[in-house]
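> can't give you the sequence, but here's the structure:
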């Protein structure tokens, strides 16, 4: 008896070991990609929802299609964080596209089989997956003898690199310390249809965590992607550097090879062995990128995003895809769980009415320090918030000036595995004229002190550079 048709009918052929090499070892074109998504929606109708966020630039009827997996997939639920994976932004970097297709089939299958861990993940998280942000580029790459050229298909139909096409908010944050989140930007004709659609998607959905799947190297890359100095390679630390390192490590350490020493990928890293660094890198330290999607997420919304480079080959042979799935499966799933680190809650007034756009401020008290993390997040329309944090002691403060007083609470974060974030709710009393004046003074000085500290650190770095130059000069004179 041929069991393959039976397994196909049961929806198990994508993930069952007997079928490896049948569906997993296959590059799906646009129509086949949609078919996989539709098949999953049909097999798991209670936990899936398909939607499109817009069309591509190629005028060929291709859309940016997303599938949601959640216990209530069609709408946001108060207290439930939203997560996203975006793959195939560069059309010739195709591994991520195939991995997330494998993953949605796996999640549906495991949910239906009663896998308690997967059921809990899906029931407590609203997971959005876009297998291809650049389907037009994929078609170009696929027509190029399965992506043999390093660049063909990288850009969209208008020959624009989508990961250089977002607003350059890094420049704004580096030159103006007055605002540290939800930075304003202007829409412009230079933004491609794919970029515009994703920008609106990010701004209008309360995403908490995200990853952008690329290829060409093997490393988890975290913000900032653009250097402060303008140098091509220069570590650019964000206010949440500790958290971003934690997030990148969560992927690298659950990948079968990323955090281990491995052969460098040429020509991307010019000999860098990222495995020796634990499989992670700061984006700007690797090479500076202006207008990237990763930093846009962090600076224009509440969403923390990292970029995952999934292997040296951008368009590997289909026969290699099962190994990529085996290497990445646990990492892909464990990374979604990181949506639940830190704290979450609801901010409301004394009548229990939710307060939208309240500001959540965090001060790190771990080890006796008293360091304000200069990146606030804001509550959603239903008053809910999520603040990703690494283990430690913090003061978490909710503010909604000028109408309400700020309220702060001390919390200890431990982040137990596969557990929802610690709940910290706030009730904000109405503000008085005196309390408004006090909060204004505190907030202004907090921003000033943070900016002053950043300037001091920059001055220290410049002095260190000058000392090194002087030492080299003096050494040269004595030789």
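It's in. Since the model is a prediction, treat every value here as computed from it, not as a measurement.
> CA only for contacts and neighbour counts going forward, please
Will do.
> and residue 471, how many neighbours does it have?
The number of residues packed near residue 471 is 12, by other CA atoms under 10 Å.
> what's the distance between it and residue 7?
Using CA to CA, to the nearest Å, we find residue 471 at a distance of 71 Å from residue 7.
> before we move on, what about residue 112?
Counting by CA to CA, the separation of residue 112 from residue 7 is 15 Å.
> Also residue 53?
Taken as CA to CA, the span from residue 53 to residue 7 is 33 Å.
> go on, residue 217?
Distance from residue 217 to residue 7, counting by CA to CA: 35 Å.
> who's more crowded, these two?
More neighbours surround residue 217 than the other of residue 217 and residue 7, with 22 against 16 (other CA under 10 Å).
> Same question for the most centrally placed residue in the chain, what's its three-state structure.
With distances taken as CA atoms, centre = their mean, residue 305 lies nearest the centre of the chain, 2.0 Å away. Three-state call for residue 305 (DSSP: H, G, I helix; E, B strand; the rest coil): strand.
> Grab the nearest non-local neighbour of it.
Closest residue to residue 305 apart from its sequence neighbours, by CA to CA, 6 or more residues apart in numbering: residue 210 at 4.5 Å.
> Against that first model, consider the following:
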């Protein structure tokens, strides 16, 4: 009772403190070029230094900083039990809506902390990383806004960054670009759990895989992960709260009745960022296409913000799905590099504990058996039941005591240790997820008859 009372007093104090915090100058609904964006981000970081941390993860081809603003109670470092979330936008420089949405999201979060209970709880329990522009050179290269393709899509070396990552299904021997390498290195520094990548040119939430092989279901015009149920839920979470992401909203575009699609079902893509996040970084990422027009007139930006604000907030909250915890030995020491996965949904690159012995598994409500594996020891099985009603801003906590005597051999910790070669080339078509549903059978038949 005393702990609850103390926590209640702290939340009340934060609400009052929020009324006294300085306000960021109101961000207008216009396009903000690099210098303007930097002024805004630095202003936020200065005025809200207790909950924000601004840093650059690298530079673009032309030397522009790739800025990331972190929002959380411990913005400069990871805290055990607090999941890491990220948004990345403007990967294609001429797809601009996401860039501005993330700037307005930053403003919304910092100005509502201590005033809005949902935002305050989100910041209390989540570390949120926001990168408004992964491709600042491309954005600056666009001379005239255009709804369709422009040279600003690519980076300064004319590479499409969303075709530039290692691919798990086939060799992708393109020259890795500075922006791509910066993101790959960034993923090594944090235990990211959930992410979204903001694009434009359509209205749909797309989920992995973007590429595939028969073992992931490509013979049935799709490519599914072992966590397909979670990915469909995540995509629906975003799309269902945006009234524009339903039906045929974009003329001459594909119709997505529920506003979601499997990436491969839409069109195969080699070297995409969302597949790389899921396979090599243990991070669930989806791609959000948020505007029919890639670079719409700026007077439309306020409408896009109003359409997407609820979705952007609700999607962050999904980082608290499922189960999390630490793995310890019998002496109470946290164990890094331990494989922790659900027994019937193993990943081609096994999901492992970080240097703190932590694991995070995004799962829908249900009963699961966790398989905890330390090299040289028998697997340890433990059952968990994810309740129908998730806890407020926290996944189910399940610490695991691994029953063995003696010490583990020291192993260097890396969440990207899986080799970067086509990993799925010999995957057998055995997964139930790859078997066609009646709906997909009818869709495939339609394409055969009428394409």
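The structure has been received and is ready for your questions. From a predicted model like this one, the values you see are computed outputs, not experimental measurements.
> Post the TM-score for the overlay when you can.
The TM-score (TM-score structural alignment, normalised by the length of structure 2) is 0.82; 401 aligned residues with a CA RMSD of 2.9 Å.
> Which residue in structure 2 aligns with residue 378 of structure 1?
Superposed on structure 2 with TM-score structural alignment, residue 378 of structure 1 falls opposite residue 352.
> Residue 342 is in contact with its match, correct?
No: here residue 352 of structure 2 does not reach residue 342: they are 11.8 Å apart, not a contact under CA atoms under 8 Å.
> and the two? which has more neighbours close in?
residue 352 (24 against 20).
> Not counting its neighbours along the chain, what's nearest that one?
Nearest residue to residue 352 of structure 2, sequence neighbours excluded (CA to CA, 6+ apart): residue 339, at 4.3 Å.
> Could you find the counterpart of that neighbour in structure 1?
Aligning on TM-score structural alignment places residue 339 of structure 2 opposite residue 359 in structure 1.
> returning to what we had before: which residues does the residue nearest to residue 305 of structure 1 contact?
Counting by CA atoms under 8 Å, 6 or more residues apart in numbering, residue 210 of structure 1 makes contact with 83-86, 303-306.
> same thing but 7 Å
With contact set as CA atoms under 7 Å, 6 or more residues apart in numbering, residue 210 of structure 1 has these partners: 83-85, 303-306.
> could I get the residues you listed as CSV with distance to residue 290 of structure 1?
Below are the contacts of residue 210 of structure 1 laid out as CSV (distance: CA to CA, whole Å):
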residue, distance to residue 290 of structure 1
83, 24
84, 22
85, 21
303, 18
304, 17
305, 16
306, 15
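> Tell me which stretches of the stretch 251-400 of structure 2 form strands.
Per DSSP state E, counting those that start in this stretch, the stretch 251-400 of structure 2 carries strands over the ranges 260-262, 284-291, 323-328, 339-342, 358-361, 366-373, 380-386, 396-397, 400-401.
> Next one: residue 448 of structure 2 from residue 220 of structure 2, what distance?
For residue 448 of structure 2, the distance to residue 220 of structure 2 (CA to CA) stands at 12 Å.
> Look at those two and report which has more neighbours.
Of the pair residue 448 of structure 2 and residue 220, residue 220 is the one with more neighbours under other CA under 10 Å, namely 17 against 9.
> correct me, but the more buried one touches residue 438?
No: contact criterion CA atoms under 7 Å: residue 220 of structure 2 and residue 438 do not qualify, at 10.9 Å.
> How about the contacts made by the counterpart of residue 383 of structure 2 in structure 1?
Using TM-score structural alignment, the partner of residue 383 of structure 2 in structure 1 is residue 409. Residues counted as contacts of residue 409 of structure 1 (CA under 7 Å, 6+ apart) are 395-397.
> tally of neighbours for residue 338 of structure 2?
Neighbour count for residue 338 of structure 2, taken as other CA under 10 Å: 25.
> Just the helices from structure 1, written as ranges.
Along structure 1, counting by DSSP state H, helices occupy 3-10, 30-43, 95-113, 116-124, 135-142, 169-175, 193-204, 241-252, 283-286, 293-300, 321-337, 433-478.
> what lines up against the residue nearest to the centre of structure 1 once you look at structure 2?
Using TM-score structural alignment, the equivalent of residue 305 of structure 1 in structure 2 is residue 285.
> Considering the contacts of residue 409 of structure 1, which are maintained in structure 2?
For the contacts of residue 409 of structure 1, the aligned pairs still in contact in structure 2 (both residues aligned by TM-score structural alignment, their matches' CA atoms under 7 Å) are 395-396.
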